[in-house]
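Visitor: make a model of this:
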Amino acid sequence: MKCPVLVGRDTETGLLRAATQRAVDGRGGTVVLSGEPGVGKSRAVAALQSDAEEHGLVVLSGRAVRASTPTPLRPLSEALLAWLRRNELPASTRMDPFRPSLARLAPQLWDGRAGEQATSLVLLGEALLRLAAAAGEGRGCLLVLEDLHWADPETLAVFEYVADNVADVPLLVVATTRPGESAATQQLVDALVTRGSAERLDLTVLDAAATDAMVAACLGGDVPSEVRQFVTANAEGVPLLVEELLTGMQAAGALVAAPDGTWQVAGPITAAVPETFARTVQLRLQTQEPVVQQVARAAAVLGSDFDWTPLPAALELDDASVLQALRTLVDQQIVAAREQSFAFRHALTREAVLAALLPPERAELARRLAEACARPDADVDQQTLAELFDLAGDAERSAGAWHTAAVDALGKGALATALEMVGRAGDLVEPDSETGLAVRQTLLEVHALAGDSPAALRVGESLVADLERSGAAADRLAPVRLRLARAAYAGGLWDEAADLLAPIDGVDPAGTAVLRAGVALGRLQPDQAVAEAQVALAAAGERADVACEAWEVIGRAARGRDVLQAEEAFEEAYRIAEQHGLGHWRARILQQLGSLDLVGRRPTEDRLLAARAAALEAGSLATAAIVDLQLNLLRIRYLDLERAMAAADAAIALMTRLRLPALGSAYLIRAMTHGLAGRPEEMEVDLAAGLRTAPDDPELIAGKDAHVRGPVALARGRYDEARAAFAAGMEVYRLHPGLAFSMRGLWALLETVHGDGAAARDEVRDGPQITSPHNWFALRYADAVALGREGRAEEAEQTFADATWTHPGPEPWMEVHMRGLVARAAAADGWGEPELWFRQTLDGLVEAGQTEAASACRAAMRDAGIAVPRKAAGARPVPNHLQHLGVTAREYDVLELVAQGLTNQAIAERLFLSTRTVETHVARLLQRTGSGGRGQLATYVAPPSAGGRDVTAI
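Guide: Below you'll find the predicted structure:
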């Protein structure tokens, strides 16, 4: 007996309608309805869908179903497929790049013209957002995902991406879930709610008054008091049980409708109503014909959501008999009919039916169903077949079906699901059987693609040994060894990769040579890496992917010593990737080019953002994670710490999921972000986490001091601490000169200001990476200090000026500290313009918010006998239209002078800043306003009402 109205959910319905209206207005959101089974989640969603459809919203709806290993992306596929039966994909060029991703959910969208289907889950999430934006423009979209607690890992990953990025899309996502049913789903929902990406509505049971109201609504008239009392006492406020109890009374004849429409009690209701919900369902089934009971039990073995077509063959019935039985079950509200399948009305209903079966009965039904599903003409997925054979006790056939399902999932890029499926297969067969060997080879591939090198090596080494014992041919062994070697290389296991490559040199000359090149670079042997890369290029022939990888190795090897040579190599790799349409390599090389912007101190995110977009489009999640890390470093340059932290968090989350070897570096970079933001405890936690990933990695050992503690101490004006930290890092770098360290020059400057520094300057000048702009810049400052100390004031001033004007400096805030260090030495040794340099330093430190360092600068000025300027009583307020863009008070000062037509040098002199700092402010202003140049920038000085740009439209 179905209740015709939604009872007792006014608050929840109001919140959902408000969220729907926001989606219509272009502001998306995510709502998770959480509650125990039967509490009314689906009812609330059904009411929302009906309301949304009445108001013209685009509605897509799908649900996950209970399975030992859920089908990848099932609820999303169901939602899109159902919508496409009545609609066409919006005809938009903006949608075209996302058709390959959507084709994972709806194969009819795949036209085969764009290469292989996209496998990136992030890109799939973006495709759904683009679809919602195109289909719901002007009216809004609603995406419903029911029973998220049974969803596969891939669906959860896509749901997370959509929830995090739906704010500016006219889409409301509503998911339902049970608390405590799935730890993974619970953790994801908690995380989304914590960071504001989702809102959770907890549905509780109905109170007594609402239960009474629901009983009255179900019966549509006066309700006998004993019925109301019984239902209230036994339903426990669960709406589903209210309906089931009333249905059971009616089916048993205890509750009958009189001719006048009223309801009467015709018998003892306590005898007709069971003590539990399961008993209620079982009693209702017992009143039906045997064939109906038989169909219900077989359907329950098939699953919560089932295809009816195997039932006739399994039960030796004709189609008409099975369909008539299903019609009866629908009428009895035990199952519900869908467009192309049937489903038990609730998971509790299916569980109640299964509970009535003895284990042998369940196994026999599973066997008969499995045989029916295994017929050539049956259209049943391999996962269902595997579960049926497993339940029937046929381990070999179950393993074969699990393996086929795993290969299918792997082809869709569903690595987590594939890993679980292949694991199920491996548990069912002997590892050295033919099926077992095939399963282990697929397991090796899954681990390798997931970046889990230790697991891939364990599986692969055992597999190779067994294949050798079985006398496998070389052509079967070689691909396994090459896959193992690449897995070891991806995991940073250089020695293991080299050992695995040794026996297969002649099998794939180009592939093994380029892998040897990467291994040599990993071992910090750049010359050997370049030599091997040249061998790979010579052997590559038409293999564009090998050529791209070889040029990438050459560029990486050159990056530490010759930025121009590195850029030439990366540009060649990019040309090849573009020419051959290699999306993965195009993204990867864009990332490498973007990394040169960091080395070259270019104030732009353009190439890195382009690399990230290309990586997501190509499904290269590992590359996207590296880009996030580099965006963190670029944003740290301008102390944009909030956005830097967001990039670091995204990188660490993705690297953890993919088990990438750069995870340790990611933790160190986030540690520096914490340190610069004044969170020393969080910094130390991340340092420890980074070192735990690879305790013997010299890059991490050196980096904790040279790239974290040193810069953080510098930012606080604690120069002795910074000097000690850089010195500790240098001890490691001397043992591994191939490691990149762009602050060698800064170390030499600190050594020179606080000591003699001659040895340090010589070491940097004659050592690796001297062509790094950062190192050269700081070394020239150190040379100026040394010349001034020798009394060669004119040469010192010229060297200082040359460094400032002819070389790109480090991060602006670091350059401020370097200028302050030079000012201290110049004041002590009597050369240059220490008062001006001190004032510029102090102004920069105050602007950067580095108050501790600013205090230290004031103390140094007083020690030098230089008057310390008073702190401003109050800065001029930034106009509202510029505050909207995040423009600071100092940037507003610069903006006004730009509008007057002053050059950067003239602005620097007027504001007592360095020219480099002014350049940084101008770059920030161009970025914040989206201006194309200084002339356009000047239009932002006046508010919109006075003829300036209307920034609210940006």
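
Visitor: when you work out contacts or count neighbours from here on, use the C-alpha atoms and nothing else.
Guide: Fine.

Visitor: surely residue 770 meets residue 776?
Guide: Yes: with contact defined as Cα atoms under 8 Å, residue 770 and residue 776 form a contacting pair (6.0 Å).

Visitor: ok, these two, which is more surrounded?
Guide: residue 776 (24 against 21; other Cα atoms under 10 Å).

Visitor: any idea how far residue 420 is from the more buried one?
Guide: When distances are taken as Cα to Cα, to the nearest Å, residue 776 and residue 420 turn out to be 53 Å apart.

Visitor: next, the structure of the following sequence, for comparison with the previous one:
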Amino acid sequence: MLVTSPVVVGRAEQLGLLDAGLAAVGAGRGRAVFLLGEAGIGKSRLAGECAYRAVTGGLAVLRGRSGPGAGAAAPFRPIAEALLSLFRVSGPPRAPELVPYRSALAGILPEWRAGGTPAEPTSLIETAEAVLRVLLAVARDRESHPRPGCLLILEDLHDADAETLAVVEYLCGNLADLPVFLLGTLRSEAGAAGTLVREAARSRCADLTELLPLSAEQVTAMAGAALAADAARPLPGADPPPLPGPVAERLARDAEGNPFVVEELLSGMITAGVLRRSPAGDWEVCGDLGIDVPRTVVHSVIRRADRLSPAGRTLLDTAAVLGRRFPLSVLQRITGLGDRDLLVHLRAGIDAQLISSSGPVADWYEFRHALTAEALLSGLLPTERAALARRAADAIEQAYPGLPGEWCPRVAGLRLTAGDPAAAARRYAEAGEAARREGAVDSAVSFLERAQELLSATERAPVVEQLLYTLMESGRLDRALALVDTLPVTGPGALDTARAAALRARLAWATVTAARYADAAAQAHHARRLFARLGDGPAPAVDVVEAHLALADTGPSGEPGAGGAGTDTGAAATEAGADRADRAERLARRAAEEAERTGLPEVACQAWQLLAMLERRHGFDRADACLERGLALATEHGLTTLQIDALLRLGSNDFMRGGSSALLERAHRAAVDHGALVLMHNAEASLAMQAVLTGRYTAARELADRCVLATARLRNTDNHQFVLLTRATLAAHRGNRREMERELAEFRRWDGDTSLQLPVLFGSRAVCALLEEDHEQALRELDQSLVWEKRHPSVFYLNGRYGLRPLLRALTGRADPAEHAAVAAHPAAALPWNRQFERFALAVHEGRAGHALRAGGAVEQAVRAGGPFPMGRRIGLRLVAQAALADGWGDPVAWAREAEEYFHEASVPAVAGACRELLRRAGATVRQRRRGASGIPAALRRIGLTPREYEVFLLLVPRLGNKDIAERLYISARTVEKHVASLLAKTGSPHRSALCDYAAEATGPAGPG
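Guide: Okay, here's the model as predicted:
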């Protein structure tokens, strides 16, 4: 018989930590806790107790376990088991927000495979985000409970695969504000898992507690509780019989504080008859404890197994070779037992407390403890284990043709145990390829590395080739670059020239897209030389890499700036940049044409995308034609991700050409349906920027907020940078400098200073300066942007170079009509956002030259172009009204009045005030637009701030001087001085600097805008 303690003894600290975690989840605060300790120390017992408390508290509980098999762990095994443990009964959550993540989870949840797995493997970080979203959906499904939330228990993480550990790491870093509690267990000697959880604890992303052995007193208490739970215990209310002293001493000495060993030793004593009940109900010793009680758990397990029939013992040994968990159908095939005999022996193992059912998983059973399987294996001779492993591998291969899922690595491990390393290597290589197809690239790398270790130098080249492609997919470029040079160039074991060339070309593409230009140049050189040996003409895969290198301004060394233009200035820099762009275009066009001719659609699409960016210099019709060609190729060859990418680029172009977001919204829906998370966030970021430009600020904020955290979690640097710039642009278009600078500071923290998106930063600052009526600062920002763009490839075309900058230069007299004509001739100047400002600039030039009719016509053209852009159109009207009033043409009163109305409603006081001043100078009536008391925050109203004082108060946030404030509000500096003195008195600020600080705090995160 087996006795167990019904209570947890000696773990008050750990139970307190678990209770705190459950309470925090109930309040919407997630956390991760890891229980560390040796086998049998009580980790699973605590996890079970936590699950019980969570269920009784109304939380959803998901529970999965890693398990050592004969081979390496299958990808995502415990995650899949945890999700299925809940979804088998209730089905997966149906929340609409999970639709984009169904494809990412299709490899884990079979129920979601009907939605279609992605054409290309989902990245590991996307899968981790999908798991997080599902857990959040599970937690929210229980909002009707007193404590909504969920508990995810992952046991035996020391045996977990690399993908599971990556998901665990991701969850640890992102649970803080979510109602999800992660509880993990692992052994003290855990390798990668131990490193992960200790690092998480050091970074305060998780709590780590180690379970120490029980003290002698705690062992006695646990043993007493276990015996008191015996079926023959006294009647309720009676004290349990005491534990005999010799038994307590023996347990304290031999169990070494391990709860599992305590229970095994107690069970052994009772089974051997040396510890039994007296007629009075007390426990008594009836024999020699030193002789009859098993000295170790191994002896205890083997002794119980030996009591079974020979066939029953063989069944257990075979199961142990399969691992802690095993399917009954496979066990039957290996042993050859009939249904009746199989069930008889299985029942005997269950009765002996050696095995149990594996939860809700049909047909699967497991050993009661990991030590049970280890004890059985230790009792087998090596030849016995090898023979059982061989039979097991044969049986699995017959039962599961193709070895799907975890069976391939299991068979590989069994073949290795059976002494057949070559067969094991083949299976590990197959497992690696299957894992790579499913997107489990970390596991794929592990399997392939095992395979190459088992092969001789002349046999391993194909596996190394496979491993190299997998390393590139996982971004481990350092490892790939080191490994590729270990391949023999000629002789036995060398790849043929075509495969070697393709491998080097793929490595060149991986390194150039990672901005590792020196490595890309070296690999492109290797590939070019190998392709030359084949004599097949141009190598399109190399051409497209070298086109990117040309744009990056690299020379033969591949180092940025080595192309010669890195130190050029002025016209020389512009000319050098144009030469690089022309070379890149020639290479990309040759790559696209040759790739199509030779049947390389993926390379052709890459080339057409690059060409589309370069063709923008010549017109957006030509750029769209390139994208349409790439889209057709991607559609024809089923390259879904490249299809969506082409749609996104076409959608962005469509907006720039006409101000419509319809095509981009279509691309966004395609990304959602496909589960392409990175592309989905790309679309959302672009839609958010378009919403900013079209004045839909609430929609822009919602879109940006939707993807800012996700892009940060996914470490999608380019897209996260763009989202931050979008948020900065949103703040700039509302005249909120504090918020804008906060977003730009975060952009820099994400390496923004090296981003090709830097012109957006200058453009945002220029707009913000305009809304502060600081035209000189706006022009300085745009000048900086122009300097930057002359040295780098042009990616963005709405940042002032072809619209706002020409207008400001025209207003200040820095530009003449000839300069304006040169700018207007560029295709980018025809884009509506730029066109409105370019036409306003033309109106200034024509009005100054005395051509009033032509100037008025240009304004009408500007207003039509600016139809989709309410803020841009009104800032243009404000600026052109000033020139029209000064030069005596047009209708400056109507333009200033329209702009004043807009900026007053938008709470941009500086521009609204400037428009009112223009109206006064024109002799027009000016409606009093001073803010009413209702616009002043309640705390400031209580201390008596007047509407005019509040306007001054807002302009103290950027620490403007009295003169600057006077110019912004069109009042005298003396009046400003009086208002500042009043503000000092009313706020109790000791000096002006303190008053500025107070203003910054009082206006809150939203700032004065």
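
Visitor: gap between the aligned residue in the second structure for residue 440 of the first structure and residue 411 of the second structure?
Guide: Pairing criterion TM-score structural alignment: the partner of residue 440 of the first structure within the second structure is identified as residue 464. Residue 464 of the second structure sits 21 Å away from residue 411 of the second structure, taking Cα to Cα as the criterion.

Visitor: how much space between the corresponding residue of the second structure for residue 729 of the first structure and residue 540 of the second structure?
Guide: When the second structure is aligned by TM-score structural alignment, residue 729 of the first structure is paired with residue 785. For residue 785 of the second structure, the distance to residue 540 of the second structure (Cα to Cα) stands at 34 Å.

Visitor: look at the two and report which has more neighbours.
Guide: The residue with the greater number of neighbours, taking residue 785 of the second structure and residue 540 and applying other Cα under 10 Å, is residue 540; the counts read 26 against 22.

Visitor: now the strands for the stretch 801-950 of the first structure?
Guide: Taking DSSP state E, counting those that start in this stretch as the test, none of the stretch 801-950 of the first structure falls into strands.

Visitor: what are the ranges of the helices in it?
Guide: Counting by DSSP state H, counting those that start in this stretch, the stretch 801-950 of the first structure has helices at residues 812-829, 834-848, 851-863, 880-883, 889-899, 904-911, 915-929, 934-937.

Visitor: cool, the stretch 501-650 of the first structure as well?
Guide: Using DSSP H, counting those that start in this stretch, the helices found in the stretch 501-650 of the first structure span residues 509-522, 526-540, 544-559, 563-580, 583-599, 606-618, 621-637, 641-658.

Visitor: adding distance to residue 291 of the first structure, write those out as TSV.
Guide: Shown next, in TSV, are the helices of the stretch 501-650 of the first structure (distance: least, Cα to Cα, whole Å):
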stretch	distance to residue 291 of the first structure
helix 509-522	62
helix 526-540	67
helix 544-559	61
helix 563-580	61
helix 583-599	56
helix 606-618	52
helix 621-637	52
helix 641-658	49
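
Visitor: looking at the ones you listed, which is closest to residue 244 of the first structure?
Guide: For these, the distance to residue 244 of the first structure is smallest for helix 641-658, at 43.5 Å, taking Cα to Cα.

Visitor: going along the chain from that closest one, find the next helix or strand for me.
Guide: helix 663-676 (DSSP states H and E).

Visitor: returning to what we had before: so who does the match of residue 440 of the first structure touch?
Guide: The neighbourhood of residue 464 of the second structure, defined by Cα atoms under 8 Å, 6 or more residues apart in numbering, consists of 448, 452, 483, 487.

Visitor: buried sites along the helix or strand the first one falls within?
Guide: Per DSSP H and E: residue 448 of the second structure is located in helix 441-453. Neighbour counts using 16 or more other Cα atoms under 10 Å place 441-452 of helix 441-453 of the second structure among the buried residues.

Visitor: turn those into JSON lines, columns for distance to residue 839 of the second structure.
Guide: Formatted as JSON lines, the buried residues of helix 441-453 of the second structure follow (distance: Cα to Cα, whole Å):
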{"residue": "441", "distance to residue 839 of the second structure": "54"}
{"residue": "442", "distance to residue 839 of the second structure": "56"}
{"residue": "443", "distance to residue 839 of the second structure": "59"}
{"residue": "444", "distance to residue 839 of the second structure": "58"}
{"residue": "445", "distance to residue 839 of the second structure": "58"}
{"residue": "446", "distance to residue 839 of the second structure": "61"}
{"residue": "447", "distance to residue 839 of the second structure": "63"}
{"residue": "448", "distance to residue 839 of the second structure": "62"}
{"residue": "449", "distance to residue 839 of the second structure": "63"}
{"residue": "450", "distance to residue 839 of the second structure": "67"}
{"residue": "451", "distance to residue 839 of the second structure": "67"}
{"residue": "452", "distance to residue 839 of the second structure": "66"}
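
Visitor: ok, those residues vs residue 859 of the second structure, which is closest?
Guide: Taking the buried residues of helix 441-453 of the second structure together and measuring to residue 859 of the second structure by Cα to Cα, the closest member is residue 441, at 58.0 Å.

Visitor: the closest one -> the first structure?
Guide: When the first structure is aligned by TM-score structural alignment, the residue opposite residue 441 of the second structure is residue 415.
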